[in-house]
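**Q** Quick one: sequence and predicted model below, then my questions.
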Amino acid sequence: MEQLSSKIYKKEFVEAFAGDDSGTLTPRQTPGVFYSKAKPTPVEKVTLLAWSEELAKELGIARPTEQQDVDILGGNRVTDSMYPYAACYAGHQFGNWAGQLGDGRAITLGEWEAPDGKTWELQLKGAGLTPYSRRADGRAVLRSSVREYLMSEAMHYLGIPTTRALSLVSTGEPVLRDMFYNGNAAYEPGAIVMRVAPSFLRFGNFEMLNARKEVDNLRQLVDWTISRYYPHITGENKVIDWFKEVVDRTARLMVEWMRVGFVHGVMNTDNMSILGLTIDYGPYSFVDNYDPNFTPNTTDLPGRRYAFGKQPSIGYWNLGALAGALLPLADKDQLVATLETFKDVYWTEYYAMMGRKLGLDQVSQLDRDLISQFEKTLADIQPDMTIFYQLLIDLPLSVENEDEVAEHFQKALYDDLTPEQKTALYTLISHYLERLNTNKIKRSASQDMMRKANPRFVLRNYLLHQAIEGLEKGDDALLVKLQEAIKEPYSNKFDEFFQTRPGWASEKAGCSMLSCSS
């Protein structure tokens, strides 16, 4: 285990590409460069609030015991071998071209080589101004930082590709935020997350170079990305082969989000990882009541572009934007044909995933019809998604009537069922039980499959809100408990959280809807 302060950091990205080495933090356009040097702005006092022990062990990083190491986590210290920088990228935001964006409040310190030889970028979020901060301050508040820290790790333990989070620190300084962009700005405690990933490259990195017609730079970035992160891809057609793998990874990521009911909230192309990771945790949420039209992002209203049920189609749309950025390097027809494979990959993987959620031995065309019936009925009744599938695992193999079915799922319901809804649920469950009776695997094997596919604990927004309120009062008890609960999402060890969203949380700010600054 090595200390953060004594490590010799790699800086292969900045050594491979042209950058602005001036260190000037004045917001500006930076044509011709991939990044700009950006030293973190010191804060009053860095205090360690949370630390991901398992991730630290995997990376070979010793828990900070000296203030000099804690200071690195808050940007108050940069070692001699680090080269802090902010990346330059562009993006489509809510479907509209936004031009240059870049790391406005994220600063990469360097690349950490783990004991297994893998290299990880260490990045501070909320460490101050960069040339890409535009009109913002480059800071992050405790509220948003707790959310990113916990959810990054929660998604990892759910088995979903994601960036990770190593630490959460407070800065000792207040940060002014207008939480809902409604003119009611207020000071909140400042905080910084150190997040970790093999790479934070986004679709927007490639879009930026294409938009500026920097074809040589675009080719250099694509070649470097393939050789570093997709080394098995070679040959004359490698750009298309690589794009195909990005399409596949993105499709599978969308399936995983749908499996657990995760809603990203702001699927702009600058928030899409080139490695197929979940990246940039802002106004996200898990679905409570099953509503395909649910969006947790106030900025996404009223269009609901990034609603739960629309995420796969947005993933496809974003891949189309990436394909457009690659036009100078590959044949248009091949790019379009490769993009179109998204649909087959997604639906094949989706139905296989739903088969596991339902405990089916295989998924036939008739089973696809059953899955569609589940989607339609759940959207009508809107039970709690997580609890409904848990109750489905222990469903008796025979049910007598509508009342018996409704009683079995009572714990998942937010509202009393109408007579029509009772009938629809009973019909669905009757069809499902008929199908289970044809399973060629034992009931116990079917249930084991379901337990592995359906989380019992998800990190709900109201729990995060309560943990944040506690921290703001100096009480970290719930934060500590949630940090343990996220590690065992498929067990019943933390059944104190196995309940529907409480009524008070339905309309409370920070529990139901959030803004992009969240």
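**A** Now that the structure is in, tell me what you want to look at.

**Q** from here on, contacts and neighbour counts on C-alpha atoms
**A** Noted.

**Q** Geometric centre of the protein: which residue is closest?
**A** The centre of the chain sits closest to Thr278, judged by Cα atoms, centre = their mean, with a distance of 3.5 Å.

**Q** I'd like the distance between the nearest residue to that residue once chain neighbours are set aside and Ala62.
**A** In space, and not counting its chain neighbours, Thr278 is closest to Thr162: 4.3 Å by Cα to Cα, 6 or more residues apart in numbering. The gap separating Thr162 from Ala62 is 22 Å, by Cα to Cα, to the nearest Å.

**Q** Below is structure B, check it against A:
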Amino acid sequence: MDTRPLFGFDNSYAALPDRFHARLSPTPVRAPDLIALNDDLARELGLDPAQLRSPEGIAVLAGNTLPDGADPLAQAYAGHQFGGWVPQLGDGRAILLGEVIDTHGQRRDVQLKGSGPTPFSRMGDGRAWLGPVLREYIVSEAMHALGIPTTRALAAVATGEPVLRETVLPGAVLTRVASSHIRVGTFQFFAARQDIEALRMLADHVIARHYPDAETPLDLLHAVIDRQARLVAQWMGVGFIHGVMNTDNCHVGGETIDYGPCAFMDAYHPETVFSSIDRFGRYAYARQPEIAAWNLAQFASCLVPLIDEDADRAVAAAQKAIDGFGDLYAAAWLNVFRAKIGLTATEDGDADLIQRLLTLMAEAEADFTNTFRALGEGVTRKEFINPAGFDDWEKDWTDRLARDGRGAEAQAATMRAANPALIPRNHRVEEVITAAVGGDLAPFHRLTAALARPFDPEPEARDLARPPDPGERVTATFCGT
């Protein structure tokens, strides 16, 4: 029998002072049962999938027992939620078991989500029901396969206990893996308390963990701004809408985090919103870059006391860094969308050419994913009900491709590599959740397997690329908290 420790923990966040976190253990569940285990990720973390599948491993993934070396805690943070300030949030239903060094030498958090109440639960039960757990598992792993920085899903475990939301639902626990769980809101927690010592310790921790080339807090600010600009540009390139871009959901390491009412667009429109709680469209698709800049401005304000002893100089330096976000994002967006239309060289009119296509897509309610995928296959015209406008655009695009200086085969390969055939379409995710609540996990396993190859799907997965019929459309998504 394998007697090695289940996890080789090497914890660093737990070494920060007590005001950074609350130490507590997960709350055990009645009858843990493994739903899914991500074998590839387990091996990447230096873990043994067979151990994790054993009764002892499942007990750990459910929160029923603590593995050797764990130092469980709930992290403290604050945040702006839909623009409104909340001075204390924190992990209300998640507990960080500890950190491991993966096979690439990278530090990774291992966290249980839905593991019971914490001091930050704000009267909540600290649990998660099956639907949001499966949604985060599906979407976070799909994002990874799409090449977009993200938290990962190691495992999902059914608890054998009911969770009360609008109705009684089956409970589950997600094991989430991240480069850290440090957010803009973590900095805000200490800035609001004028705890400069804690801010400095947190900044040093983030620099050591995420940005070892940064030498100063101002360097840290610039690095976080750059990563966020590139991350949001990648979101835009796949039609992803986060849904709750609060500052407590903005990861300082540049990963996509906290998949609540997230969704991928079917028919393209820049004002698309799915989140049931985003009643005024604050986090609509096209507003995501603006919101990212707003979140980063809050981050910059936290760092001001660390940037320079002279407050005026510090504010000026921070403002200059934030002012640079627009250019960084525009460049990242152009890189993403140039590839989506097969270009590598740059011309001044490229942004206009791309925007013209997007405008035509919005007018025609063309499917975002399939329209771009079809460009590389030469069949885009069929995506438009009235293709006359597209025909005019296609002539200009063809001329631009000729000036790009590469052959048609190379350009098509660029487009295939930039435009997925498969995304986790909302109606498919809802089908999976409905089936799972009824006891059928086969659709979940089929969808996750297919989404692992979004750019080159197996032939039998092609049906998953179909947009929803009118009766299948999902118009609202929910947090599940």
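**A** Thanks, I have it. Bear in mind the structure is a predicted one, so any value in this text is a computation, not a measurement.

**Q** just to revisit the earlier point, the residue nearest to Thr278 of structure 1: neighbouring residues, count only.
**A** 23 (other Cα atoms under 10 Å).

**Q** Which elements pack onto the longest helix anywhere in structure 1?
**A** When structure 1 is parsed with DSSP state H, its longest helix is helix 332-358. Helix 332-358 of structure 1 is packed against helix 238-260, helix 311-325, helix 365-381, helix 385-393, helix 443-453, with contacts defined by 3 or more Cα pairs under 8 Å, 6 or more residues apart in numbering; DSSP states H and E.

**Q** I'd like these written out as CSV, with mean neighbour count and distance to Ile107 of structure 1 added.
**A** Formatted as CSV, these follow (neighbours: other Cα atoms under 10 Å; distance: least, Cα to Cα, whole Å):
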stretch, mean neighbour count, distance to Ile107 of structure 1
helix 238-260, 22, 25
helix 311-325, 21, 24
helix 365-381, 16, 41
helix 385-393, 21, 36
helix 443-453, 18, 36
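
**Q** mind checking which of those is nearest Asp475 of structure 1?
**A** Nearest to Asp475 of structure 1 among those is helix 385-393; the distance by Cα to Cα comes to 28.2 Å.

**Q** Can you check which part of structure 2 the closest one sits on?
**A** Under TM-score structural alignment, the counterpart of helix 385-393 of structure 1 in structure 2 spans residues 368-376.

**Q** Can you tell me what sits against the matching stretch?
**A** 238-239, 265-268, 340-342, 361, 380, 383, 411-413, 415-416, 419-423, 465 (Cα atoms under 8 Å, 6 or more residues apart in numbering).

**Q** One more: stretch 445-458 of structure 2?
**A** Against stretch 445-458 of structure 2 from outside (Cα under 8 Å, 6+ apart): 138, 141-142, 145-146, 416-417, 419-424, 428, 432, 461, 464.

**Q** make it 7 Å
**A** Ile138, Ala142, Ala145, Leu146, Arg416, Ala417, Asn419, Pro420, Ala421, Leu422, Ile423, Ala461 (Cα atoms under 7 Å, 6 or more residues apart in numbering).

**Q** could you list every residue that touches Ala345 of structure 2?
**A** Asp404.

**Q** For it, which three-state class applies?
**A** With DSSP: H, G, I helix; E, B strand; the rest coil as the basis, Ala345 of structure 2 sits in coil.

**Q** counterpart of Leu451 of structure 2 in structure 1?
**A** Leu451 of structure 2 maps onto Ile486 in structure 1, by TM-score structural alignment.

**Q** Quick check: that match vs Leu124 of structure 1, distance?
**A** Taken as Cα to Cα, the span from Ile486 of structure 1 to Leu124 of structure 1 is 22 Å.

**Q** Would you mind telling me which of those two has the busier surroundings?
**A** Leu124 (26 against 22).

**Q** okay, now the equivalent of Asn437 of structure 1 over in structure 2: neighbour count?
**A** Per TM-score structural alignment, the equivalent position to Asn437 of structure 1 in structure 2 is Ala402. For Ala402 of structure 2, the count of nearby residues is 13 (other Cα under 10 Å).

**Q** Looking for the alignment partner of Ser322 of structure 2 in structure 1.
**A** Just to correct that, residue 322 of structure 2 is Ile rather than Ser. Looks like Ile322 of structure 2 aligns to Leu339 there (TM-score structural alignment).

**Q** And the strands in structure 1?
**A** Assigned by DSSP state E, structure 1 shows strands spanning 19-20, 35-37, 47-51, 85-87, 90-93, 96-100, 106-113, 119-125, 164-177, 186-197, 262-263, 285-286.

**Q** Make sure Tyr9 of structure 1 is actually in contact with Thr79.
**A** No - using Cα atoms under 7 Å, Tyr9 of structure 1 is not in contact with Thr79; the gap is 8.9 Å.

**Q** For the match of Leu451 of structure 2, give its distance to Tyr149 of structure 1.
**A** Ile486 of structure 1 is 11 Å from Tyr149 of structure 1, by Cα to Cα.

**Q** Equivalent analysis for Glu434 of structure 1, please.
**A** Distance from Glu434 of structure 1 to Tyr149 of structure 1, by Cα to Cα: 44 Å.

**Q** what about the two, which has more around it?
**A** Tyr149 (24 against 13).

**Q** Quick check, the more buried one in contact with Ala165.
**A** Yes - Tyr149 of structure 1 is within contact range of Ala165, at 5.3 Å (criterion: Cα under 7 Å).

**Q** so what's the equivalent of Ile468 of structure 1 over in structure 2 up against?
**A** By TM-score structural alignment, Ile468 of structure 1 lines up with Ile433 in structure 2. Counting by Cα under 7 Å, 6+ apart, Ile433 of structure 2 touches Gly131, Leu134.
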